[in-house]
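Enquirer: fold the following, please.
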Amino acid sequence: MALYFPPARAGLPVFFLLAAALASVALVGTAPAVAAPVSLPVTGERLVAADAEPQNWLSYGRDYAEQRFSPLAQVDRQSVQDLGLAWYFESDNHLGLETTPLVIDGVMYFTGAWSKAFAVNARTGELLWRFDPQVPRSKSITACCGAINRGLAAWGERLFLGTLDGRLIAIDRVSGEAVWSTQTTDPDKAYSITGAPRVAKGLVFIGNGGSEFGTRGYVSAYSAETGELRWRFYTIPGNPEDGFENEVMARAAATWNGQWWQYGGGGTVWDSIVYDAELDQLYIGVGNGAPHNRRIRSPGGGDNLFLSSVVALDPDTGDYLWHYQEVPAETWDYTATQQMTLADIEWQGQQRKVIIHAPKSGFVYLIDRHTGKLLSAEPYTTVTWASHYDMDTGRPVEVEGQDYDGEAAVVFPSASGGHNWHPMAYSPRTGYLYIPELDMGMPFDEVKAPDYRHLKRHFNTGYEIGSGTVSQRFGQAMMDHLPKAHLLAWDVENARIAWKIPHPNIHNGGVLATAGDLVFQGTSDGRLLAVDAHSGEVLWQFDTQNSVLPGPVSYQVDGEQYVAVAVGRGGVLTSNTGKDYGTYNPNNRIMAFKLGGSASLPPVEKPERPLPPARMAATEAEILDGRALFDRFCARCHGANAVGDGSVPDMRYLEPVWHENFEAIVLEGLMEGAGMPRFDDVLDKDDVRNIHAYVIDRAHEDYALRQESGWWASLKNAAAHAGARVVSWFLRP
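Expert: Purely as a prediction, here's the structure:
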């Protein structure tokens, strides 16, 4: 239901000593290595008229509508067979690339791990400059999802970068040097920035993440020229005793109960921010509650505005205009921060300006951009938490028992969502929305308020993976409905699935649609696909040697169309989603393709796996305790069942030196300067010993499997790996 308040108008580079040695340097910009092409200032006029410059990719979603549709058609359903690798660029790490590159007048700009920025020649891939904001590696502990970054914004002759430690930095587009830098968050709190800024009307809009670590969400606007703060809109109310920032927050507070501010409350705007140039409105997607369990953060109920909402703001002042709350009182980590797409469509016989939204909750929402009125909400994946939406009230009809109140429940979608941050695309030629869908559930077993322990610097959700009955129910649910993933085409005007194609693994990449009637998507098992936009037929694929997570872009240089994408595993909870790479994970890359491209990737060289160390003198109970602690504090980065993807060390294949220093690393912060956090605030020596014993036990289990031969060993390895892939999504305590 749209309500109207009157307007006043993170993967970690563990164990790398070199990174630790470099961590104390100031902001660094590398001088241009080769001459950059001539580039014109990026203006509001250029961004509004992005279709007049199909050779460029000027903003995160290409244009203000964020449709991720390229008007280029040189590569089409017939010619795509001749697509080949034109060039690739090696990044400087393997912690995960989730960036959407910008391409402006022949230069490509993108970001990498630790919020670094790069400029390369878009025709050749030659490095022009590199910028390193020198993010303190100790920040890794409160980075939800690895040391990743999703991209840049451009305005005038500058680029704008949000950093993991909460800064917003303006960078000269030609020299790669910092122009100004401002701290957008309280550095003493667990905020982070991984999303791309957005720019309009000379203002840079930026949100932040960190809700699970105890933060209160907001979005800010800064002057693109000076870095001066112009306005800030909080997404949830703070402590009433401190007074409310405005009447909107006072009204929102009436939808909360208890002392929610003690937990931070959540509502972070960590990804989607969209400017509507036609209506001059700014839309923000608001995140989940913190902790997720609504009975802990807001005992006594309440809708908890503006959690899981789309909120419209005045871009000049930040004043509230309207909102639509997709999941009132959300309790499953169903954020509304996933990509919003603007379109003009025919709906029930009328032309409507709409927001198309397919967030984690599993429904495709069609929202009127003028008023915030819900026009349609239909499921695009398996959904069990709600049966449908009441179109008179705009509210979901929750299914009894799915809020895990007093009894554990297996719920679809999982906390990872039916669609997460991986960009979707909309083609005005087909009228289809292309969604990287994840069809998977998970068990929720609440930690009741008296037993709840809020841990600073660590994830706080208010639920856990249960044992006994909940495990049995989850096992049965997985037998009945194994996790699946698809590229799904959604017919927007008819609110139904047009087609979908299956993928062998979960957690696949973002999407690009083109006027050549193609849809490009990368997969977690290391392929880039070109698919017929009308039928879903796979027409072309390329072995990328690594997982592809973000969305591709398309641009043109010297009359040739390119398709480019960032390639590389990394980021939290991406372990175990592809092949059994083990310690193998090549440096993350940008890959660009064109018709007749003849470049090739270097051969894959998988390293030898070391022999496991001697088992520790530990009881079965101690090893089980170590497993529980590993699941609670380590699996978020190192993978479920200690099965890693190589972006951070796979704990089964540690060299002897790391076993010798295990306690010093975990408790004393020996490798904190390289990004491996210390855990002496929540663990003691006995805890660390039990974790170490569990890790070594897993190393021996893996070694024994590798020594067996024949089909039985292969089957057991595949089963173990598949099980880890499934479980890894549910180890979010």
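
Enquirer: rest of the way, CA atoms for contacts and neighbours
Expert: Noted.

Enquirer: quick check: V666 touching V688?
Expert: Yes - assessed by Cα atoms under 8 Å, V666 is found in contact with V688 at 7.2 Å.

Enquirer: tell me which stretches of the stretch 351-500 of the chain form strands.
Expert: Read by DSSP state E, counting those that start in this stretch, the stretch 351-500 of the chain holds these strands, from start to end of the chain: 363-368, 374-379, 386-390, 395-398, 409-411, 425-427, 432-439, 442-446, 463-464, 484-491, 496-503.

Enquirer: just send the ones you listed back as TSV, with distance to L128 and mean neighbour count too.
Expert: Formatted as TSV, the strands of the stretch 351-500 of the chain follow (distance: least, Cα to Cα, whole Å; neighbours: other Cα atoms under 10 Å):
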stretch	distance to L128	mean neighbour count
strand 363-368	41	22
strand 374-379	45	20
strand 386-390	51	17
strand 395-398	51	16
strand 409-411	48	24
strand 425-427	30	27
strand 432-439	33	27
strand 442-446	45	25
strand 463-464	47	20
strand 484-491	35	22
strand 496-503	37	16
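
Enquirer: would you do the same for the sequence below? I want to compare the two.
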Amino acid sequence: MDTTFPTFPTQNSWPSAGGGTLNSNFQPDGPLINATTAIRLQVQWSLATPGGFPTAPTIENHSLYVSNSNGTLNKIDTELGSLLWSIPLSDYTGNLHSVSLNSTAIAPEGIVVGDQSSGTLLALHKTTGTLLWKTTIQPSLDAKITSPPTIDEDSVYVSVSSGKSPSSVAALDMKTGKLRWQSYAIPADALIRGPLALNSAKKRLYALTSSNGKVSSLTNTLLVLDTENGTLLWSRNLEKQASTVTDNADNNGVTLFTLQINGTTRDVVAIPEARGHYQVLDANNGTILWSIEVNPGSTNSIVGTSFNPYKSHIYVASNATDPQMHNAHYLTALDAATGTMLWNIKLPESSHINTKHNTGGGIASSPDIVYTSLPGGKITMVNANTGEILSSFDTQASIVSPPVIANDALYLGFAFTDNTGKLYKFTTQENVQISNLQRNQQRSLINRMSEQNDHHDEHDGDGSWSYSGSGSWSGSGGYGGAGDYSGGGAGGYSGGGAGGYSGNGAGGYSGGGAGGYSGNGAGGYNGGGAGGYSGSGAGGYSGNGAGGYNGGGAGGYSGSGAGDYSGGGAGGYSGNGAGGYGGGNYSGASRR
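Expert: Next up, the predicted model:
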């Protein structure tokens, strides 16, 4: 059965790079994160991995799919923050260097991922990760898939480039992987980069080429192809060079949308270019409607763009540099119909990382907020109407993926200079509290089932996926600094050491030390002070009284008695004793 791929994501999804076939990077739903609640965003969970996350995740309901730089594709539970499976692409391609640095795409039939070490496209089963099909589109040794997959109805579209052969756009059958057509961009020096954009109703596919050091009639050009057979319908050579700010193809590409201009409805295509040049064309014939140079006078590169159809605004994140390569990051709002600049702000810099050679980053928006992730590891949230900075979070990463919005939450992947990475989920303070309770209940059930079946935890193994790490929110209502929700102390996510999620040490999430999230010390979020949310009185939600939900009495949900949920006795779910679910490493990588 043919299924039309969404032009925009739904509240519980982000199915492809750019959020959908229009590549708008816009989430229309998700009312819990707005200009009022944005200052209360907190880290719900974070996952540290052996390889970084230079690409944006894709999401369907409570399943998140993301590839990392060590060549694996991973499925993660968005509620628990736990790894469900991790599969090396080399298992299916036979190429030890296989890696995907672009987003996957989620279709009803499966997950589609491209290999940047070969011209191979793969489809995997969403539940198990088993191979459904693989197709080598271009067999040359230096061929690579250079765009994230774009899916519509029963076809998947990607671009393929190599140093020797001409670049091409290919269409494959989504169910079988059979090649339907392949259209070549001439000459070979023209590279096709960035997400493709698709107008399903008019059966048109838009691709952007950039030069490989040489300029010709089809370098730095917009190509418009017929989706039925790959025929080139028309092309438009750009005034400036197409933006090639990074090898991560999730960031920049053409965006399709509809505008009311002088009382007439027009389909348009927006194009980011090098040196901060941005223009909007008629999508039917390539006529230039308007163009603008963002931050004129600088050697400026566009990091990412987003279109808000509710406000008819275009948001442009740019990385303006002087000849000494000192970065200055800007966010600009434009009127989509006229190109008029509405506001332009300088974004806060990372105080921890020298951003001279950093790459990556991107942008996404919702009705009220613009989210930017920039080189240097800082994520900033901005009021979409006024340009006011609401809050920012510094991850101290060197490469940042484009942000993704789904399930009333913000997801971001990062890569560090030591080839490790971390994936974050941010949500509102209220959602964190609800999700923590739900997560604990689910983990309790999982643990009990595991004990009954006498199975080892499926996440045990070499190489831990930990929830620990540093990072802090800044600005009004900021979350905190060191020792935060996923604090960096020894003991890991559920360990017993200082900073442990449910540990007994100081700063533990539910620990007994001063400042513990649910601890007994003064000032704890759920501390023991008078009036505390989960104070120490009898019957308190997380108190010490007998029978309390997380009380200290024998058998208490998180108490200290033997066999309790998070207690210190043997078998405790997150306790320090032998057999505790979090007594050692929480989980291991590559367990399938």
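
Enquirer: please state their TM-score.
Expert: The TM-score (TM-score structural alignment, normalised by the length of structure 2) is 0.65; 423 aligned residues with a Cα RMSD of 3.0 Å.

Enquirer: so what does V294 of structure 2 match up with in structure 1?
Expert: Under the alignment (TM-score structural alignment), V294 of structure 2 pairs with Y380 of structure 1.

Enquirer: would you mind measuring from its match to M478 of structure 1?
Expert: 19 Å (Cα to Cα, to the nearest Å).

Enquirer: between these two, which is the more surrounded one?
Expert: A count of neighbours by other Cα atoms under 10 Å puts Y380 above the other of Y380 of structure 1 and M478, at 23 against 16.

Enquirer: re the thing from before, roughly how far apart are the match of V294 of structure 2 and L433 of structure 1?
Expert: Y380 of structure 1 is 11 Å from L433 of structure 1, by Cα to Cα.

Enquirer: now list whatever residues contact both of the two.
Expert: Common neighbours of Y380 of structure 1 and L433 (criterion: Cα atoms under 8 Å, 6 or more residues apart in numbering): W490.

Enquirer: ok, and the closest non-adjacent residue to L196 of structure 2?
Expert: Leaving aside its sequence neighbours, L196 of structure 2 sits nearest to A207 (Cα to Cα, 6 or more residues apart in numbering; 5.3 Å).

Enquirer: and the next element down the chain from whichever strand or helix holds that neighbour?
Expert: Assigned by DSSP states H and E, A207 of structure 2 belongs to strand 204-211. Tracing the chain C-terminally past strand 204-211 of structure 2 and defining elements by DSSP H and E, one meets strand 221-226 next.

Enquirer: what residues in structure 1 pair up with that next one?
Expert: The aligned range for strand 221-226 of structure 2 in structure 1 is 309-314, by TM-score structural alignment.

Enquirer: thinking again about what came up before, what is the strand holding A207 of structure 2 packed up against?
Expert: strand 190-199, strand 221-226 (3 or more Cα pairs under 8 Å, 6 or more residues apart in numbering; DSSP states H and E).

Enquirer: so how far does the helix or strand that comes right after the shortest one sit from its counterpart in structure 1?
Expert: Same thing as strand 221-226 of structure 2. Following strand 221-226 of structure 2 in sequence order, the next helix or strand is strand 232-237 (DSSP H and E). Its match in structure 1 and strand 232-237 of structure 2 itself, once the structures are fitted together, sit a mean 1.2 Å apart by mean Cα distance after the TM-score superposition for structure 1.

Enquirer: quick check: buried residues in strand 232-237 of structure 2?
Expert: L232, S235, R236, N237 (16 or more other Cα atoms under 10 Å).

Enquirer: which parts of the lengthiest helix in structure 2 are buried?
Expert: Criterion DSSP state H: the longest helix present in structure 2 is helix 429-453. By 16+ other Cα under 10 Å, the buried positions in helix 429-453 of structure 2 come out as Q429, N431, V432, S435, R443, S444, N447.

Enquirer: can you check stretch 32-40 of structure 2 too?
Expert: L32, I33, N34, A35, T37, A38, I39, R40.

Enquirer: from the residues you listed, which two are the most distant?
Expert: L32 and I39 (12.0 Å; Cα to Cα).

Enquirer: neighbours around the aligned partner of F542 of structure 1 in structure 2, how many?
Expert: Using TM-score structural alignment to pair residues, one finds that F542 of structure 1 aligns to F393 in structure 2. Per other Cα under 10 Å, the neighbour tally for F393 of structure 2 reads 25.
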